[in-house]
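Participant: Structure for this input, please:
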Amino acid sequence: MSKRGKKVEDAVDEENGNAAAPPEAKKGKKGKEPEAPILYEDPPDKLTSKDGSAANMKITSWNVDGLRAWVKKKGLDWVREEAPDVICLQETKCAEKSLPKEITSMPEFPHKYWSGSEEKEGYSGVAMLCKTEPLNVTYGIEKEEHDKEGRVITAEFASFFLVTAYVPNASRGLVRLDYRKTWDVDFRAYLSDLDKRKPVVLCGDLNVAHQEIDLKNPKGNRKNAGFTPEEREGFTELLDAGFVDSFRELYPEQANAYTFWTYMMNSRGKNVGWRLDYFVLSKALLPNLCDNKIRNTAMGSDHCPITLHLAI
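Facilitator: All right, here's what the predicted structure looks like:
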């Protein structure tokens, strides 16, 4: 394959390891500059639901790509400015014993919950920081083969469950695609069981761009982790089980809205990205939905944060 023969334009997360750079921009006619990137500008927050109820629950989710590095990059300053009621973090890559004091001592969030990989230091990991104490908190999805990687925290509140997840990647060469397919089935069953008890808010890095509109270069990524037919079908089956992609519910035709950009080839500056981070809601929560924001100007990770407004 020639140096410019690669069609992989961008890729997904630390687990697949093949975050190939986008191809070089095609040169225009002599003397002409390349076309400017098409950026996404997050519109003003909508703070009322369809029936006019005021938003009173604000949840933020962010894949931080390493908690300690993110803290050093002033990620907590952004969180304080955003001021969510709950912040969910993924890919923390940090054992609880190694957590930086800047985050463990945050008075804004007196209730903090952590889950990390049991087998690999500096791998995977999720966290949930809450202003109000949940009724109950659990870890994992009650399947040992999945739970050892520290990928899920569930908090029960009075009127809903909040689940934060860092979904496993199919990895370079799709070596974990079969595992990912098993995960999708088991995770869907877990969420459906919760939904029978109370409505569910799922947030996190779900490691899939569901439709072609959800990444910059769909044609070149059909055989890559995050955009395989199997992973996309897994997400479709989750929605068919009674859940809604809240961003697409509100903005069905919005293109160029991404939450992940590989660090290579100035992908973020060119907005060559993927939408991998979601708020997925039980259909019962649709009347409570006010807005789903993509905060793509927030720096500190190869992902940007997303924020959900609910009227609960």
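Participant: For the rest of this, base every contact and every neighbour count on C-alpha atoms.
Facilitator: OK.
Participant: quick one: contacts for residue 183?
Facilitator: Shown in contact with residue 183 (CA atoms under 8 Å, 6 or more residues apart in numbering): 146, 168.
Participant: following the helix or strand harbouring it, which helix or strand comes up?
Facilitator: Assigned by DSSP states H and E, residue 183 belongs to helix 177-197. Going down the chain from helix 177-197, the next helix or strand is strand 200-205, by DSSP H and E.
Participant: which other helices and strands contact that next one?
Facilitator: Strand 200-205 sits against strand 57-63, strand 86-90, strand 161-166, strand 277-282, with contacts defined as 3 or more CA pairs under 8 Å, 6 or more residues apart in numbering; DSSP states H and E.
Participant: helix or strand right after the longest one?
Facilitator: Downstream of strand 57-63, the next assigned helix or strand under DSSP H and E is helix 67-72.
Participant: Tell me the buried residues in that next one?
Facilitator: Across helix 67-72, burial judged by 16 or more other CA atoms under 10 Å covers 67-71.
Participant: for stretch 195-208, same thing?
Facilitator: Buried, per 16+ other CA under 10 Å, within stretch 195-208: 195, 198-208.
Participant: May I see these organised as JSON lines, with distance to residue 219 added?
Facilitator: Formatted as JSON lines, the buried residues of stretch 195-208 follow (distance: CA to CA, whole Å):
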{"residue": "195", "distance to residue 219": "35"}
{"residue": "198", "distance to residue 219": "39"}
{"residue": "199", "distance to residue 219": "36"}
{"residue": "200", "distance to residue 219": "33"}
{"residue": "201", "distance to residue 219": "31"}
{"residue": "202", "distance to residue 219": "28"}
{"residue": "203", "distance to residue 219": "27"}
{"residue": "204", "distance to residue 219": "25"}
{"residue": "205", "distance to residue 219": "22"}
{"residue": "206", "distance to residue 219": "21"}
{"residue": "207", "distance to residue 219": "18"}
{"residue": "208", "distance to residue 219": "15"}
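Participant: which one of the residues you listed is nearest residue 287?
Facilitator: residue 199 (11.9 Å; CA to CA).
Participant: returning to that earlier point: same list (the buried residues of helix 67-72) but as TSV, adding distance to residue 239.
Facilitator: Below are the buried residues of helix 67-72 laid out as TSV (distance: CA to CA, whole Å):
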residue	distance to residue 239
67	30
68	34
69	34
70	32
71	34
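Participant: what's the offset of the helix holding residue 183 from the middle of its chain?
Facilitator: Chain-centre distance of helix 177-197: 17 Å, with CA atoms, centre = their mean, to the nearest Å.
Participant: ok, now stretch 126-140?
Facilitator: Centroid separation between stretch 126-140 and its chain, computed with CA atoms, centre = their mean, is 17 Å.
Participant: contacts for that stretch?
Facilitator: Residues outside stretch 126-140 that contact it (CA under 8 Å, 6+ apart) are 85-92, 108-116, 146-147, 150-158, 164-166.
Participant: I have a second one here; can you model it like the first so I can compare?
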Amino acid sequence: MKLISWNVNGIRAVLKKGFLNFVKEHTPDILCIQETKALKEQLPRDLILENYYSYFSKSKIKGYSGVCIYSKVRPISVSLLGKEIFDNEGRGLIASYDDFILVNGYFPNSQALRRRLDYKLDFLSYVENLVDSLVCSGKNVILCGDFNIAHTEIDLISPDSNRDSPGYYIEETAWLDGFLNKGYVDTFRIFNKDPGYYTWWSYRTRARERNMGWRIDYFVVNEFFRKNVEKSLILDKVMGSDHCPVFLELNNVVS
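Facilitator: Okay, here's the model as predicted:
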């Protein structure tokens, strides 16, 4: 089974930048999108993808946030995160499948001067408790999306000068440390321990051209499910957004 997660920075905008060709080329079984910036009813017909079921979490703020899941396999169930302050911003979707539960999240940006750090930390705590409860009930979990956190110094350019930047605040990296250490796996790091691999680049200063980026988009699984992870990649040649997609291939699951 192939899964892709991508912050498209506006799903209607990325449609004009080769999105449909991307889907045809990679043919994911499940495609998780963040930052849709659109309601389902606003989508052009081309974005109702043939052979995919589609599910959306919309923000109450027009043109802001939002996530969606396109799935070739009909999920057993799909729900919002279940907490109003996060669902009002379209922060996530939960989809249940035979072999795992998928959580697609657009994690809040903590913003300069820590303006939304408390909101971000509330979100992190909520997602952690949600995932923990699912794993404790015997489920395998895939948590994916734009975390808006660079985990360690090899996950961003110039870590020293960015120590007080949103996405690399000590509170954020400490949370991700603790979360992974309790029994979750950053799937990309199973296969690749090297620096210089990023998923987001600022539109300013030709950052992508110079590969001056941050790795803030993830596929994370519970430790028991690690054995089903066949491949985890960053598709950094794919254009169309300030983020690139990330890819996960699973073995021995129902597709």
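Participant: picking up where we left off before, the contacts of stretch 126-140 of the first structure, buried ones only, as a ChimeraX selection?
Facilitator: Buried members of these can be picked out in ChimeraX with the line below, counting by 16+ other CA under 10 Å:
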select :85,86,87,88,89,90,91,92,108,109,111,112,113,114,115,116,146,147,150,151,152,153,154,155,156,164,165,166
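Participant: could the helices and strands packed on strand 200-205 of the first structure go into CSV alongside distance to residue 124 of the first structure?
Facilitator: Shown next, in CSV, are these (distance: least, CA to CA, whole Å):
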stretch, distance to residue 124 of the first structure
strand 57-63, 10
strand 86-90, 7
strand 161-166, 7
strand 277-282, 15
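Participant: Need the counterpart of residue 255 of the first structure in the second structure.
Facilitator: Using TM-score structural alignment as the criterion, residue 255 of the first structure maps onto residue 195 of the second structure.
Participant: Please list all residues in contact with its match.
Facilitator: Neighbouring residues of residue 195 of the second structure by CA under 8 Å, 6+ apart: 154-155.
Participant: switch to 10 Å and redo it
Facilitator: 152-157, 215 (CA atoms under 10 Å, 6 or more residues apart in numbering).
Participant: Closest to residue 178 of the second structure out of those?
Facilitator: For these, the nearest to residue 178 of the second structure is residue 152 (12.6 Å; CA to CA).
Participant: The first structure: which residue goes with the closest one?
Facilitator: Using TM-score structural alignment, the equivalent of residue 152 of the second structure in the first structure is residue 211.
Participant: And for that match, nearest residue in space, chain neighbours not counted?
Facilitator: residue 232 (7.4 Å; CA to CA, 6 or more residues apart in numbering).
Participant: Quickly note the distance from the equivalent of the one you found over in the second structure to residue 201 of the second structure.
Facilitator: Using TM-score structural alignment, the equivalent of residue 232 of the first structure in the second structure is residue 173. Here residue 173 of the second structure is placed at a distance of 19 Å from residue 201 of the second structure (CA to CA, to the nearest Å).
Participant: With neighbour numbers in mind, choose between the two.
Facilitator: The neighbour count for residue 173 of the second structure versus residue 201, taken as other CA atoms under 10 Å, is higher for residue 201 (23 against 17).
Participant: wait, isn't that one in contact with residue 241?
Facilitator: Yes. The pair residue 201 of the second structure / residue 241 is scored as a contact, 9.2 Å apart, by CA atoms under 10 Å.
Participant: what angle sits between the helix holding residue 183 of the first structure and strand 277-282?
Facilitator: With axes from the mean of the first three to the mean of the last three CA atoms, to 10 degrees defining the directions, helix 177-197 of the first structure sits at 40 degrees from strand 277-282.
Participant: how far off strand 161-166 does helix 177-197 of the first structure point, in degrees?
Facilitator: Interaxial angle, helix 177-197 of the first structure versus strand 161-166 (the same axes, to 10 degrees): 170 degrees.
Participant: returning to what we had before: neighbours of the match of residue 152 of the second structure, how many?
Facilitator: 13.
Participant: before we move on, what about the one 10 residues further on?
Facilitator: Neighbours of residue 221 of the first structure under the rule other CA under 10 Å: 19.
Participant: how about it, what's its match in the second structure?
Facilitator: Using TM-score structural alignment, the equivalent of residue 221 of the first structure in the second structure is residue 162.
Participant: Reduced to three states, what does its match come out as?
Facilitator: coil (DSSP: H, G, I helix; E, B strand; the rest coil).
Participant: what's the helix or strand for the closest residue to it other than its chain neighbours?
Facilitator: Counting by CA to CA, 6+ apart, residue 168 is the residue found nearest to residue 162 of the second structure once chain neighbours are left out, at 6.8 Å. For residue 168 of the second structure, there is no host helix or strand (DSSP H and E).
Participant: same check, this time on the one 10 residues further on
Facilitator: Secondary structure here is read from DSSP H and E; on that basis residue 178 of the second structure sits in helix 170-181.
Participant: can you check residue 117 of the first structure too?
Facilitator: Per DSSP H and E, residue 117 of the first structure falls between elements, in no helix or strand.
Participant: Need the counterpart of it in the second structure.
Facilitator: Here residue 117 of the first structure is matched to residue 59 in the second structure, going by TM-score structural alignment.
Participant: before we move on, what about residue 163 of the first structure?
Facilitator: Matched by TM-score structural alignment, residue 163 of the first structure corresponds to residue 103 in the second structure.
Participant: tally of neighbours for its match?
Facilitator: Neighbour tally, residue 103 of the second structure, other CA under 10 Å: 26.
Participant: How about residue 133 of the second structure?
Facilitator: 12.
Participant: what distance separates stretch 156-163 of the first structure from the middle of the whole chain?
Facilitator: Relative to the centre of its chain, stretch 156-163 of the first structure is centred 19 Å away, using CA atoms, centre = their mean.
Participant: correction: stretch 112-128 of the second structure
Facilitator: Centroid separation for stretch 112-128 of the second structure versus its chain: 16 Å, with CA atoms, centre = their mean.
Participant: Pull up the aligned stretch in the first structure for it.
Facilitator: Per TM-score structural alignment, the counterpart of stretch 112-128 of the second structure in the first structure is residues 172-188.
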